[in-house]
Structures are given as structure tokens and as C-alpha cells.
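# dropping a prediction and its sequence here:
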Amino acid sequence: MKRLTVVPAGAGVLSALRAALAGGDALLVSAGEQVPEGLPDVVEQRIALVVETSGSTGRPKRVALSADALLANAGASESALGGPGQWVLALPTHYIAGLNVLARSLAAETEPVVVEGEHFTAAEFVAAVGRMTIPERFVSLVPAQLATLLDDAAASSALSAFAAVLVGGQATPGPLLDRARAAGIRVRRSYGSSETSGGCVYDGHPIGTTEVRIVDGEVWIGGPGLAEGYLGDPELTAERFPTADGVRWFRTADTGSFDGEVLTVTGRRDDVLISGGVKVALGAVERVLRERPGLSDAVVVAIPDERWGEVPVAVTAAPLSTLDAEAVVEAGAAVAAALGPAARPARIVRWDALPLLASGKVDRLAVRARLLGGDG
């Protein structure tokens, strides 16, 4: 057994992670100074890092990762990206994506450059790039951050010099990817989770020795980057990390297909509503809406309905100029044409801003709560 040390997100995380990966105390990075409740004093010897999941669609979990898993992921990422380099840290270090940047930096023996400021801005990103000392440059972003940088000429120009720009955290709208590529940015879509030590599939291709299989429509991931399980929850660990055909797997709860080379993720097993007896995948509705002009940030949640049982409702922060009555009708018609009439959003609501988690992901629970509270 070894001690579990809690470190607040900030400047001390890199050295604490270095020590944890070298066999020292296990590490949990907290969002603030307050220590999370219910943590054990000690954990199994193999555990180097405990990551609290964001809870964007359910209750938070504590994912226990070994040093071997984290370093295997870092090595696979380095190989997939063409070699080592210097990273910009633009994501919170109490989430796996930010910790990935630090782990990759430690594996590459390079110093990460931090985007300063309480909130991510194009100006602070450009300032961080100015502090970089190695020509081979990498950064990991969520889609909202990429959109922010593309809206700024100086930031977009700086980003175009990067060897790779990983984008993950949520489904990245096709128009945003097209816009980035048109600006000369080498964008790579990253898929993974805390349970897989972060991104383990780039542009649909498993990296390193990551394995993918589809079981009853669900994406399963195998390989050396898998977590040990969930801290203090052996039942959930057994459920989500089964062993089949002699291989240990992680059941992602995502739906998708895999042709032996390319993984296509189509949605979440738990994002299906039943409207008038017809199953509707919320992720599929989102994908259609996000292809519409001005709706690249659309989020769809299930809302109770007296007649149909449940209906999809979409929320966006699109500018008023792009979301007139005609655009709403056309967007709904596009969904109905692609997915059937039951999938057509009951309404498309515009807010000034979407509620976000600290990771940059949309807080879907907050979206649904606001809608249920009458905001839209």
C-alpha cells in the first residue's frame, strides 16, 4: 500500500506527478484547495494517479491509474504524433486531458508551457506560444477552445505552426474541423477517457497497442493504458472492466462500429430516449444539428413530455443573426429527414452561453436542469 496525496490544480502538479510516476505517493489533483470527501488515506501499490471524472452525464467516479498505464499511453501518443516535442498546457490538470499533457511532457523530458489566466483566451495562448523553446509543438484542446483560436488571426497563425493539435472532450463538429484544416492546422481528433489513460484513438485509429472491439453495439477498449478500476467501487469495476477471450477490456458505454482499422463512435448507450415508442439517439440528433450553419455547438437533451413521454430539446449559443425562425425550421427538417420525425427537436433554444464544466465540456446535467426549470 502507499499514501494518497491530494494536490490542488496549479504549479505543483507537474512535480507531484513526476514523483508519482517514479513510485512515490499516489496523486489526486483537486479542482481547488478543498480536499474531496471520502478519500482513503492509502491505495494499492500499483496506483499512481486517481482522477475524478467530470460527471457531465452522471455521478462522478474516481478512476485509479497505474504509472505503467499512463506511460504506455504517453509513449503511444508520442509515436502516433511522429516523435517527442514541447506541449502547451491549455486544459485543467484535475482532468485526464490536462494530466495527459504533463505525462507526455515528462515522458519526452520537455517542459510544458502553461496558458495563464483564469479563463482561456486567444491572447494568453499566443503569449504561451511565445515562451516555447522547441520547434516541434503540440497542444490538446476542446472544441470550444479551438473555435476561440480560429476566431483570432494571431492565434490561428500560431496554431498553424504546431506539429499536431489534438481535439477531444466531446464530438467535434465537422465544420469546425474543416475550418481548422483550411487554416493549415494539423488537427487530430482524439478519443478516450480517464479509464483509458486519456486519448487512445486518433482520427479513428487505435494508437500503440490499443485494441478495439464492438460488443452488442458498444465500444470496448483494451490495451496497456486501461485503469485499474474505480476507487472504492469493486462492483462497478467488475461491471465496466470485464475479461473476455483472455483480454481485459473497458466498456465505454459508447456506441459505434469498427471495421478492423477505423473506429466510428456514433453516440452513448445511455443517451437514447423513447418518444412515442420510437428510440432516438441524442448524439445522432446533435451530429445532424451541428452540421447546420451556426449550430456547431448544439447540445441535445431529453425532456419529459405529456404526450410523447420524452422529446429531444436542443440548446445553442448561436448568434441571433444565424438562428432566425427559418433556420430553426430548416434544422428541424434536416433532423427529421436524416433520423425520422421522432428525432426532430421539440424546440431549439438559444442561450447567451452554454454552462460548462471546468474541463471545457458542456455540463449536460445543468442544461437539462435549466430547461426543466423553465429556461426555454
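Nice, thanks for sending it over. All values derive from a computational prediction rather than experimental measurement.

# from here on, contacts and neighbour counts on C-alpha atoms
OK.

# got a list of what residue 196 touches?
221, 225-227, 250 (CA atoms under 8 Å, 6 or more residues apart in numbering).

# ranges for the helices of the stretch 251-376 of the chain?
282-290, 325-339, 364-372 (DSSP state H, counting those that start in this stretch).

# quick test: name the residue nearest the centre of this structure.
The centroid of the chain falls nearest to residue 169 when counting by CA atoms, centre = their mean (1.8 Å).

# ok, second structure coming up, stack it against the first:
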Amino acid sequence: MRKGAYHLPLRADECSRPTVDRPHAGETPMNEPSHTRFNLASAVYRHAVASPGSPAVVSGSRALSYGELAACAARLAASLAGSRTWRRCEGRLPRVGILASRGVDACVAILGACWAGATYVPIGLKQPAERIAALLRDSALAALVTDDDGAKLLGERVLAASPALVVHAGQAPLAVRAEGVEVVALGALPPEFAGEPAPISAADTAYIIYTSGTTGVPKGVMISAGAARHYLAMITAELGLLAGDRALETCEPSFDFSVHNMFSTWEAGAALHILPASTVMNAVKFIRDGKLTVWNSVPSLAGMLRQVKALAPGSLATLRITVFGGEQLPAATVTAWREAAPHSAIVNLYGPTEATVFCLAQRLGAPLPVTPGRDVIAIGMPLPGNAAAVVDEEGQPLPDDVPGELLIAGRQLADGYLGAQELTAARFPLLDGQRWYRTGDLALRDGMGRFHCLGRIDNQVKVLGYRVELEEIEAHLRTVAGADVVAAVAWPLADGMARGIVGFVGAADVDAGAIIDALRTRLPAYMLPGRVIALAHMPLGSSGKVDRRALRQLLDSAGP
């Protein structure tokens, strides 16, 4: 072990607190430029050295300090790096799948993969087994790490697509056997010794997040360590996060908002408090009981709390920072939030997964920066290191107040899509020598330089914060319905956001229940149509394609 690194004496039955030395001379902190020494786990290591007893993650009755979290992550890293499957393949880092729901064990799993010098690949649990298996095959993993919830999904289909090593980081006993797959429990591993996180280069892929695809197959967005490093250092400074903060986690690891929630909190040395999915409607009580100071969520959660009249004046008095992102923010939600959290600054963040979480920001003052003709808040101006432009169909810049497609450039752009070079080239074009990402969002810039998002140009929508390609739903709908002409429509809409999906099949009659049941084996719940409607004559546009606008008008006229 290199002199100056700290080692973690790890017992077989628990993750013990590390014995640490001070960082070696010349070590590069996370918020300073470096092209050779970086790891997403670096901040946890740094705080484990400086303040090992400070709280790092809290979930229900479980809590780990920075020292304990570092010990658990390093222990997992040692088991991964010591496996026979651990090697670079075609020059890239090993990839580790994370099959876990939000919680302490998911944090350990993610940090352990990072600590070992791997690319972590979160896999959402609320998906059919066949879809999970497809993602495992597509991502070519060296190992898979599960928590208790993830382990329940290790059925025959999933294990057949799993890598040769599966590590169970959960608390419950695991009884899974599969030919050709080594399944080990993290708690049963013998004592190991591990040093600081493995350094990786800025060009290496830090994580891969899967988003909905147009062909029925999700696409993996590859985010480099350099892009992630810039984002975390930048956003922590922009928001003014402090070591004494207690920040809310409301997202699953497969939603890229979780990257912000976890790693910006740990970058500041603050504590991450995880709101269980089963108690989201008790979020106000959760904030009060934990005296939380930072709120992170999609606006939909705040909207639901408002609907159930949970946002009483002063009910969120401990909050000092509120971060909304992932979908459009209604002005009415902001008004109610200000009364409930009178001491909190409110920041509306915008960004696609392809631009490393968030790339534009709007701090809310008075009067509210409302988008013209709509009851939603502006998405603001580019964050440091980012650029934005509104262009026409030929990629030419448009004047202020003229709608066009929003393009993003800068240090946070993804490397592209896993195994999809043509799609990467199409979505990340070079314009006048600058690499941009075509968001597919319709937007305009006002005379003050603020950007406003007006919705989607293409067939991609946000449903309760999740990004969904309608064409992916249609690909599966076409198969299960046995019909050539189908359509998926985001409906109903409320405050500019989709609340669900309705499917249409070009036929005189269909068994809607059977179709939905078949789709349930192929699609996650948030992509599942709530209704399937047969139309003998589907409305077509001038291009010969199904006219979704006409279908929405049909739904609006018919009512709920």
C-alpha cells in the first residue's frame, strides 16, 4: 500500500470505522482541476479522513457516519477488485450494475463500485424481469450489487443475464443459486484491507443512466468523470451547501436526480436523509422531525402535498434551500411553497440526463419569472461551464422571444449513448466547431437572457418526472396488440405536466385489459398506459403519421 494512504481493517460481520491518516502530500481535492486523480467516492473518503464521526447517510433507524460509510464502501470495493472478472475491457473501466432501491445499502453499493474504480450502472427495480435482463445484457457488467429489494428480483431470467459475480449488500439472508454465477453476501466476506478510492481519468465513464428509447430498447447515457466532477464542484458552490446541512433524498438511483442528491450532499460533507418511497405523502413531517435544511425533489411531489393540504404556513420552517428539477415548475406550487417554507431560497433547475443532471438554473425572487402565456417558472440561465441556445430546424440561432429547439453545450455533456454511434452523432452535432446536445425541448430566450421551456418538439414527454419516449411504448403496444397502427399519448395534462399515458390501437375492437397486462411484463409502471382505446380509423397528419394532437383533443372532449 502506498505510504500516506489509509487502510480499513474490516471485520467479517460489520463495516467498521476506518483508521485514517491524513491525506498524502499533493493529493488533489475534488473541487480542484485534475485530469488523472478523481473518483466519485473521493468526497466520502476526504470527509472520512477529516471528520469520520459526522453523519453521512440516514434512512429510518439506520445511519452511517462518514467513517462507517467509507469502510463499507471500501470493503465492497475490495471484493469487487479482487474478483476474477475485474479488468478493463477494450480500454474502458469495469462496469458494476446496481440493483437496489434508495436506502443505505444502495449508497454503499454505488460508492463501493465507484471506490473500486468502476462505472456504476443503476437498474430500476420497478421494471419487468425481461427489461431488467435486457439492460444487464446491454451494459456488459463485470459485477452486480443488490440490496434486499434487488435480491428479490434475482429470478431465472435476471440471473441468466447477470455477470459472473453478484454481491448482496443487503441485510437479509440471501439464498440464490445459479450455474455460472458466484453469489456472495457482503457481510460474510473475510476481513480485507483497502486504501483510498481508485483514481480514474476525466475521460473515463463515471456512470451510465438508462433512459427511454424510441425503438423499444432503453438507451444508456454515458457520463464522464470529468463532467461529473465539474457538476458537483460547481453546483455545491452555486447552492451554497454546507457541512451542517441535512439534505432530502427522494429519488431512486436509476433517476439521474439522485446523482445530484447524493454526491452534492457528500461533496459538502453534509448528511443525506432518505425519504422512504412508502411515506412520500408524509414528507412534511419527515422534514420537521429530521430538521432538514435542503429539499430536493421534482415539482410533482410538492404539487401532491399541496393537493392534500399538507403545506400549511410555516410547516417547513427549517428549510434554507429548496431545489426543484426534473419537470416544469408551476407558479402556483411556488406560491404555496413560499408560505410553507418562509426561510428557504428556491431554485428551479433544468437539465437532461445528457448534460449531467442540471445545466440551467433560475433563482426565484419577486416578481416570479413566469413563462409568457403559461403558469410555469422560467428555467433561467446556464450554470457555470454550460451554454444554451435556441435554434431553428437548420441549427441557426433565433432572436429573443422566438421559439425554437433548445441546445446545450459545455463541460457537462455526455460522451453519448452506449453502443449507439449513429444516435450519438445525431443528438450531439457539431455546429460551427462546437459540440451541442439537441434537447428536443421547445424553448425561447427572453430579452433578459432567461430561457423558458415550452414543452417537447418530438415524442418524448415527462410523466411524473420520468422521461418517456412515446415511441418506445408504441413499439411494445404494436407487438402485444398485433396491430400496425398504434399511438401513445401523454394524458391528462395538469400544470403543463403529463399525469399518465393513453394507448390507441387501430382496430374495431381490442381486449384492453389483456393488452395492458401484456405491456406490464415489458414496461415499468410509469410507462404503462392507464387505458387502451380501439379506433377503427386513426387520425393521420399531412405526413401520414398518426396525429397525436387530434387524439389528445379526442380525450379532452370525452373527459375523464
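In hand now; what should we look at? Remember, predicted model here, so these are calculated numbers, not experimental data.

# ok, back up a step: okay, the helices of the stretch 251-376 of the first structure, which one's buried deepest?
Counting by mean count of other CA atoms under 10 Å, helix 282-290 has the highest mean neighbour count of the helices of the stretch 251-376 of the first structure, with a mean of 24.

# what's in contact with it?
With CA under 8 Å, 6+ apart, helix 282-290 of the first structure has contacts from 173-175, 266-268, 271-273, 295-302, 312, 314, 331, 334-335, 338-339, 343-344.

# now intersect these with the strands, please.
Of those, the ones assigned to strands by DSSP state E are 266-268, 272-273, 299-302, 312, 314.

# mind putting the residues you listed into TSV with distance to residue 192 of the first structure and neighbour count?
Formatted as TSV, those follow (distance: CA to CA, whole Å; neighbours: other CA atoms under 10 Å):
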residue	distance to residue 192 of the first structure	neighbour count
266	14	19
267	13	21
268	13	18
272	21	18
273	24	21
299	20	26
300	21	26
301	22	24
302	25	23
312	26	27
314	25	27
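
# which one of the residues you listed sits closest to residue 121 of the first structure?
residue 299 (22.7 Å; CA to CA).

# wait, isn't that closest one in contact with residue 348?
No: applying CA atoms under 8 Å as the test, residue 299 of the first structure and residue 348 come out as separate, 9.6 Å apart.

# list residues touching both of those two?
314-316.

# Throw those into TSV and include distance to residue 217 of the first structure, thanks.
Output for those, formatted as TSV (distance: CA to CA, whole Å):
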residue	distance to residue 217 of the first structure
314	25
315	28
316	29
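
# and the longest strand belonging to the second structure, which stretch of the first structure?
Secondary structure of the second structure read by DSSP E shows that its longest strand is strand 437-445. Counting by TM-score structural alignment, strand 437-445 of the second structure falls onto residues 250-258 of the first structure.

# next: stretch 156-167 of the second structure.
Stretch 156-167 of the second structure maps onto no residues of the first structure, going by TM-score structural alignment.

# quick one: contacts for the alignment partner in the second structure of residue 230 of the first structure?
Aligned by TM-score structural alignment, residue 230 of the first structure pairs with residue 417 of the second structure. Residue 417 of the second structure makes contact with 219-222, 423-424 under the criterion CA under 8 Å, 6+ apart.

# next step: those residues restricted to helices.
423-424 (DSSP state H).

# just put the contacts of residue 417 of the second structure in a markdown table and tack on neighbour count and distance to residue 266 of the second structure.
A markdown table is the format used below for these (neighbours: other CA atoms under 10 Å; distance: CA to CA, whole Å):
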| residue | neighbour count | distance to residue 266 of the second structure |
| --- | --- | --- |
| 219 | 22 | 28 |
| 220 | 24 | 25 |
| 221 | 25 | 23 |
| 222 | 24 | 22 |
| 423 | 13 | 34 |
| 424 | 17 | 31 |
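
# thinking again about what came up before, out of the contacts of residue 196 of the first structure, which comes closest to residue 10 of the first structure?
Nearest to residue 10 of the first structure among the contacts of residue 196 of the first structure, with distances taken as CA to CA, is residue 227, at 23.8 Å.

# okay, now that closest one: neighbour count?
27 (other CA atoms under 10 Å).

# which residues touch the residue mapped onto residue 240 of the first structure from the second structure?
Superposed on the second structure with TM-score structural alignment, residue 240 of the first structure falls opposite residue 427. Contacts for residue 427 of the second structure (CA under 8 Å, 6+ apart) come out as 437-439.

# could you rerun that using 10 Å?
Residues near residue 427 of the second structure by CA atoms under 10 Å, 6 or more residues apart in numbering: 354, 407, 416-417, 421, 435-440.

# do residue 327 of the second structure as well
297-300, 348-351, 379, 453, 455, 461-467, 496-498.

# wait, is it part of a strand?
No: assignment of residue 327 of the second structure by DSSP: H, G, I helix; E, B strand; the rest coil gives coil, placing it outside any strand.

# which residue in the first structure aligns with it?
Using TM-score structural alignment, residue 327 of the second structure pairs with residue 170 in the first structure.

# which among the contacts of residue 196 of the first structure gets closest to residue 35 of the first structure?
residue 227 (22.4 Å).

# I'd say that closest one and residue 70 touch.
Yes: using CA atoms under 10 Å, residue 227 of the first structure is in contact with residue 70, at 8.8 Å.

# common neighbours of the two, please.
49, 196-197.

# dump the residues you listed to TSV, plus secondary structure and distance to residue 37 of the first structure.
Shown next, in TSV, are these (DSSP: H, G, I helix; E, B strand; the rest coil; distance: CA to CA, whole Å):
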residue	secondary structure	distance to residue 37 of the first structure
49	strand	17
196	helix	24
197	coil	23
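
# which residues touch the equivalent of residue 265 of the second structure over in the first structure?
Residue correspondence to the first structure (TM-score structural alignment): residue 265 of the second structure is matched to residue 105. Residues near residue 105 of the first structure by CA under 10 Å, 6+ apart: 14, 74, 78, 84-89, 99, 111-113.

# ok, and the most crowded of these?
residue 74 (28 neighbours).

# the second structure: which residue goes with that one?
With TM-score structural alignment as the criterion, residue 74 of the first structure matches residue 232.

# again, but for residue 87 of the first structure
So, by TM-score structural alignment, residue 87 of the first structure is matched to residue 247.

# ok, the residue nearest to the centre of the first structure touching residue 146?
No: assessed by CA under 10 Å, residue 169 of the first structure is found out of contact with residue 146, at 11.7 Å.

# what about residue 144 of the first structure, which helix or strand?
Secondary structure from DSSP states H and E places residue 144 of the first structure in helix 143-150.

# helices or strands up against the helix or strand just after that helix?
The C-terminal neighbour of helix 143-150 of the first structure among helices and strands, as given by DSSP H and E, is helix 153-159. Packing contacts for helix 153-159 of the first structure, counted by 3 or more CA pairs under 10 Å, 6 or more residues apart in numbering; DSSP states H and E, involve helix 122-130, strand 137-141, helix 143-150.
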